[in-house]
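1. Only the shape, not the letters, is given here:
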């Protein structure tokens, strides 16, 4: 199967016909397979216009509040079997359970509020909802998180530590991996949001795409690029979402074993003996 590209973008409002047309044209030219949009600011009357310009593969969670509304789009070339649709938090969290090439995938598009108290409540709601999903199924969590987990992801200080802690708990509990950070661990200069005001600028990495750790090997590449009519950048991940079993995931040593005296003693004895076996192998790689 040809890999699919998943993209996420805060559109900064697509209610105006001109802006909506420009954004959808940009996304069509990009050839993205699955698109998470935030701050779409739509209602039921807008659906016909979206379907006319994009096609009927658009799913909404409406909101007439300016800083709300999300939509998930599928490219005209992708026809997943939609098994379920849920607006877990109206205008903020849209869940699609789909089957793509035999693989069941939970696509979760989120747009977190900007204020601390509302953020915390939202992530608590999101945590509760994500807990209802089948942990054995592939989970793709993307959108505008409006908070940061790493110091390198922002130019200033995190405004809501309690919110960040709750998001960390979600990431840890569901074994999620931020694909951009996994692919670019040494990049400290790429951001998805830049704000300039009063001769000052701030920047942060607010837009992410997370993937279940078990399915991490499905992700081939990731990128962040400029997008028109928005002060957010477009984040993408290219992955193979099919029933073919993924390759082995990364193995992580259990550091707690270093506190086990029996293990440490046993390993030291093993290593001393194994070093003496080097001559029995034609190459260091085989040894």
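-> Right, received. Where do you want to start? Since this is a predicted model, take the numbers as computed values, not measurements.

2. use CA for all of it now, contacts and neighbours both
-> OK.

3. Tell me, how many residues neighbour residue 157?
-> If you count neighbours by other C-alpha atoms under 10 Å, residue 157 ends up with 10.

4. got it, and residue 198?
-> 5.

5. Going by residue numbers, what spans are helices in this structure?
-> 17-30, 47-54, 116-130, 161-173, 179-183, 261-275 (DSSP state H).

6. in this protein, which spans are strands?
-> Assigned by DSSP state E, the chain shows strands spanning 4-10, 34-38, 58-61, 70-74, 81-89, 93-100, 103-111, 138-144, 176-178, 193-197, 200-204, 207-212, 219-225, 234-239.

7. what's the residue closest to the geometric middle of this protein?
-> residue 209 (1.4 Å; C-alpha atoms, centre = their mean).

8. circling back to that earlier point, can you tell which of the strands of the chain is closest to residue 273?
-> strand 176-178 (37.6 Å; C-alpha to C-alpha).

9. second one coming, line it up with the first:
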């Protein structure tokens, strides 16, 4: 079984055109699982309908035997468990807070959740961490201080999680979006 997984920060998907674009992009690239962050939809959001929200979208071509989900942190972390034959895959979609004060508690809750997943089950984690592990992934100063970078790395190491993009493209600088401030 081959899964193609993509992650997209929508910065709001109330408008039909944005949803259509995301669906078209997923179909064009034969994406099996699409992690979406910042949906800004009330049934996917944390505290209000203008912030946060995560959704995990499964392609009609990806047909697990069973699917279950756990909202680990409301509007921030969603774990979709897909059972395919004898293989269980946790598809963990993350939208991390941008404020330094919220991040340590957030990472601890995420660490606790990952620690509770049985070792014989696979974990695929994607999303928007609002922090990068490699300077190649940053433009400008970025949002992540050294302490938080270390905490993110500490979250990944025990679970043998890696940055797949950097693994396959170790020297490539590529961004899906950059914000210019005037």
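-> Right, received. Where do you want to start? Not measured: the values here are computed from a predicted model.

10. What does the superposition give as a TM-score?
-> Comparing the two superposed chains by TM-score structural alignment, normalised by the length of structure 2, the resulting TM-score equals 0.89, with 180 aligned residues with a C-alpha RMSD of 1.9 Å.

11. circling back to that earlier point, would you list the strands of structure 1 in TSV and tack on distance to residue 168 of structure 1?
-> Shown next, in TSV, are the strands of structure 1 (distance: least, C-alpha to C-alpha, whole Å):
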stretch	distance to residue 168 of structure 1
strand 4-10	20
strand 34-38	21
strand 58-61	25
strand 70-74	23
strand 81-89	19
strand 93-100	18
strand 103-111	15
strand 138-144	13
strand 176-178	10
strand 193-197	20
strand 200-204	17
strand 207-212	12
strand 219-225	21
strand 234-239	20
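
12. Tell me how far residue 20 of structure 2 lies from residue 128 of structure 2.
-> According to C-alpha to C-alpha, to the nearest Å, residue 20 of structure 2 and residue 128 of structure 2 sit 21 Å apart.

13. Who has more neighbours out of the two?
-> Per other C-alpha under 10 Å, whichever of residue 20 of structure 2 and residue 128 has more neighbours is residue 128, with 21 against 12.

14. And the more buried one, what's its match in structure 1?
-> When structure 1 is aligned by TM-score structural alignment, residue 128 of structure 2 is paired with residue 144.

15. separation between residue 48 of structure 2 and residue 39 of structure 2?
-> 11 Å.

16. and those two? which has more neighbours close in?
-> residue 39 (25 against 14).

17. That one: what's it in contact with?
-> 9-14, 45, 51-55 (C-alpha atoms under 8 Å, 6 or more residues apart in numbering).

18. before we move on, back to that, could you give the number of residues near the closest residue to the match of residue 128 of structure 2 other than its chain neighbours?
-> Using C-alpha to C-alpha, 6 or more residues apart in numbering and skipping the chain neighbours, the partner closest in space to residue 144 of structure 1 is residue 207 (4.5 Å). Neighbours of residue 207 of structure 1 under the rule other C-alpha under 10 Å: 27.

19. Residue 207 of structure 1 contacts residue 148, correct?
-> No - look at residue 207 of structure 1 against residue 148 with C-alpha atoms under 8 Å: they stay out of range, at 9.3 Å.

20. on that earlier part again, TSV please, covering the helices of structure 1 and showing distance to residue 94 of structure 1.
-> Formatted as TSV, the helices of structure 1 follow (distance: least, C-alpha to C-alpha, whole Å):
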stretch	distance to residue 94 of structure 1
helix 17-30	19
helix 47-54	16
helix 116-130	10
helix 161-173	17
helix 179-183	20
helix 261-275	47
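
21. okay, now the aligned partner of residue 54 of structure 2 in structure 1: neighbour count?
-> In structure 1, the residue matched to residue 54 of structure 2 (TM-score structural alignment) is residue 70. Using other C-alpha under 10 Å, residue 70 of structure 1 has 29 neighbouring residues.

22. ok so, going back, ok, the residue nearest to residue 144 of structure 1 to residue 225 of structure 1 distance?
-> To residue 225 of structure 1, residue 207 of structure 1 is 12 Å away according to C-alpha to C-alpha.

23. Map residue 86 of structure 2 across to structure 1 for me.
-> The alignment partner of residue 86 of structure 2 in structure 1, by TM-score structural alignment, is residue 102.

24. Give the burial count for its match, as a bare number.
-> 13.

25. how close does it sit to residue 169 of structure 1?
-> From residue 102 of structure 1 to residue 169 of structure 1 the distance is 30 Å (C-alpha to C-alpha).

26. And for residue 191 of structure 1?
-> From residue 191 of structure 1 to residue 169 of structure 1 the distance is 23 Å (C-alpha to C-alpha).

27. for stretch 142-159 of structure 2, which positions count as buried?
-> 144, 148-149, 152, 155-156 (16 or more other C-alpha atoms under 10 Å).

28. Then stretch 134-143 of structure 1?
-> Quick answer for stretch 134-143 of structure 1 (16+ other C-alpha under 10 Å): 138-143.

29. Quick one: residues contacting the residue nearest to residue 51 of structure 2 when sequence neighbours are not counted.
-> In space, not counting the residues next to it along the chain, residue 51 of structure 2 is nearest to residue 40; the distance is 5.2 Å by C-alpha to C-alpha, 6+ apart. Applying C-alpha under 8 Å, 6+ apart, one finds that residue 40 of structure 2 lies in contact with 11-14, 49-53.

30. most surrounded residue in those?
-> residue 53 leads the contacts of residue 40 of structure 2 on contacts (other C-alpha under 10 Å) with 29 neighbours.
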